[in-house]
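1. no sequence for this one, just the structure:
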């Protein structure tokens, strides 16, 4: 593109659009938040007085000055909105999950390729402090050959809400809410697994959709456990990783979400996590059984939209590619098939990233 600024249109101004996408877009050089599609113009203008508010998505798609459309709406609407945006010739960012089915994802990929438009999915937790720290430990071989990884994302939300996520509809439930985060992180570390086993549960009083899951992924010489629940009041480890040279354990969530919810905007020191992990290494002398604190690398959610801007303006790779988003959709859907059939399901093609295993 000739222009050095991309005009962005955001669809949806609920939790995701207001808390995550709008502030991060505004903080990104090369992107300008030009219009928001929302039924509540007063709410948008209270935060963004200079931004135009449109009542319906077709009005945004008809705007020739809009280069990039960001979809931050309920999961079941991702496919029809993305299809219409691509028909209008727009580049796309879609909040996770990409779609609610693998077949929808395949149709969008084909449409994007034919239209020569860029599509990326907002897998922002690749830029969490704890994940970047773990990634560096594995790339450096600090833990040796990793044999076990546990990744948990727990909350204590005992009251069922009237939000769409708590209703029985396509894309509802915790598997499609938190599963994409955990699956994308593991795929980024180790590639695609050999097999998957998923157990879903509905544990809260009055709940009608899954609000607890346990997922196992099988790799060569490595077992990955992913868990998320809405009924965990006592803190659990965010990561627990064991290898032939030692272990790494991290409690506490990356602080960027809480800072955005509090109204903070990205600034120096923005992604620093005040709670270090614990590193226990076999060859470390003078350390007790608890090991030593291991400070985390700073998180960097702004890197996602900075990468999108570079890709559209300068032709660099997208920060989350369509192939990577398709892998996550494959994992989500095969996991559901595993739960329905009550057994492990194997993948036809396993693509492990062996350099992160210590091989």
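-> Arrived safely. All values reported here derive from a predicted model rather than from experimental measurement.
2. hey, let's count contacts and neighbours off CA atoms from now on
-> OK.
3. which SSE is residue 181 in?
-> Using DSSP states H and E, residue 181 sits within helix 179-190.
4. C-terminal to that helix, what's the next element?
-> strand 195-201.
5. now that next one: buried residues?
-> 195-200 (16 or more other CA atoms under 10 Å).
6. name the helices or strands packed onto it?
-> Packing partners of strand 195-201 (3 or more CA pairs under 8 Å, 6 or more residues apart in numbering; DSSP states H and E): strand 212-219, helix 322-341, strand 345-346.
7. return the list of helices and strands in contact with the longest one.
-> On a contact count with 3+ CA pairs under 8 Å, 6+ apart, helix 322-341 meets helix 102-115, strand 119-122, helix 179-190, strand 195-201, strand 345-346.
8. if we use 6 Å, what do you get?
-> Where contact means 3 or more CA pairs under 6 Å, 6 or more residues apart in numbering; DSSP states H and E, helix 322-341 is packed against strand 195-201.
9. what count of nearby residues applies to the closest residue in space to residue 108 that isn't next to it in sequence?
-> Using CA to CA, 6 or more residues apart in numbering and skipping residues adjacent in sequence, the residue nearest residue 108 is residue 83, 6.6 Å away. If you count neighbours by other CA atoms under 10 Å, residue 83 ends up with 17.
10. another structure for you, compare them:
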């Protein structure tokens, strides 16, 4: 039986398009990278080398007007996510937007409304749900190895004392800085595990000299029965645990970050690697808990990470009516939590999630 082919239009071949989209979607059977919008000569050269069958265009309308393209991926700077996604939807396309979804929850609400009205799929690349370490955390919690969770803390720290040249951190603008960049991952993961919080508290700062965009944050999500702390900084030379989870029976501590981004940056492609997303043993997390009256300490072998799962899900939604894993509403709620954290930091008070 012939497999249904989904033609894809990719808008942008910067870091996001080059690392997190093109090599992933082309590793999932059923997707065909049909057209790429890009204007920078060095990026066009890379596209021609890696995806010679893909057409490169300098006008996004060539993607929007092309009736053969069913799925549009928006992999552009954050401040134009909304405008490109809206135009793609209004052109009758299914749309996958790079995170963060939009600059504001109002923009997200408008896109959701359009997608529902025209019956098209709208999703967001919250790919770190398929990090190996997060999949391990998810399994540990769901297996009740720690008992009822009372405290969860996740860090996404780096040591980059100079702001650098990335548009994400170079200057303060809509949806710039680490809260939108890395915070959206941490918030989405917490939402996956625990649902929506009752209240949000935020502390947001610019720590690096000559920096304008936010580069440090701490966001606390209050639930009826647990505290969730999400932190990130760019001045962290000695990293804290990536995950610290404490329950009524025990704790799980995990250092290190999923290896897929590094592998993709090094030019590896999932379909060419049999051991894709497998962490070395030195990165395994440590558990200290009670299991049926026995005190147990040791390591938990990490689950394999696999960003292809998001695209496999999107393919299943488009061809077989599967349920969407990352809903636009979930991504919208992540943006709303970011907004509340910003307001909390400014007003120095807890904000109720509404």
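-> Perfect, I can see it now. Since the structure is predicted, the reported quantities are computational estimates derived from the model, not experimental observations.
11. ok so, going back, angle of the helix holding residue 181 of the first structure against helix 322-341?
-> Angle, helix 179-190 of the first structure to helix 322-341, by axes from the mean of the first three to the mean of the last three CA atoms, to 10 degrees: 120 degrees.
12. give me the mean distance between helix 179-190 of the first structure and the second structure.
-> For helix 179-190 of the first structure, the mean deviation from the second structure after alignment is 0.4 Å (mean CA distance after the TM-score superposition for the first structure).
13. would you check the span in the second structure matched by that helix?
-> Mapped onto the second structure using TM-score structural alignment, helix 179-190 of the first structure spans residues 183-194.
14. how far is the matching stretch from where the chain is centred?
-> 9 Å (CA atoms, centre = their mean, to the nearest Å).
15. equivalent analysis for stretch 145-156 of the second structure, please.
-> 20 Å.
16. residue range for it in the first structure?
-> Under TM-score structural alignment, the match for stretch 145-156 of the second structure in the first structure covers residues 142-153.
17. what's next to the matching stretch, contact-wise?
-> 222-228, 238-246, 357-358 (CA atoms under 6 Å, 6 or more residues apart in numbering).
18. what does residue 9 of the first structure correspond to in the second structure?
-> Correspondence of residue 9 of the first structure to the second structure, assessed by TM-score structural alignment: residue 9.
19. surely that match is in contact with residue 70?
-> No. Using CA atoms under 6 Å as the test, residue 9 of the second structure is too far from residue 70 to be in contact (7.9 Å).
20. the more surrounded of the two?
-> Taking other CA under 10 Å, residue 9 of the second structure and residue 70 do not tie; residue 9 has more neighbours (30 against 21).
21. and the host helix or strand of the more buried one against the first structure, how far off on average?
-> Counting by DSSP H and E, the element that carries residue 9 of the second structure is strand 6-11. Once fitted to the first structure, strand 6-11 of the second structure is off its aligned match by 0.4 Å on average (mean CA distance after the TM-score superposition for the first structure).
22. okay, buried residues for that strand please.
-> Here strand 6-11 of the second structure shows 6-11 as buried, counting by 16+ other CA under 10 Å.
23. next one: that strand to chain centre, how far?
-> Distance, centroid of strand 6-11 of the second structure to centroid of chain: 19 Å (CA atoms, centre = their mean).
24. cool, stretch 54-72 of the first structure as well?
-> On the basis of CA atoms, centre = their mean, stretch 54-72 of the first structure sits 23 Å off its chain's mean C-alpha point.
25. ends of that stretch, what's the gap?
-> The stretch stretch 54-72 of the first structure measures 15 Å between its terminal residues, going by CA to CA, to the nearest Å.
26. residues in contact with that stretch?
-> By CA under 6 Å, 6+ apart, stretch 54-72 of the first structure touches 6-12, 16-17, 37-39, 85, 88, 90-95.
27. contacting residues for the residue most central in space within the second structure?
-> The centre of the second structure sits closest to residue 126, judged by CA atoms, centre = their mean, with a distance of 3.0 Å. Listed by CA under 6 Å, 6+ apart, the contact set of residue 126 of the second structure is empty.
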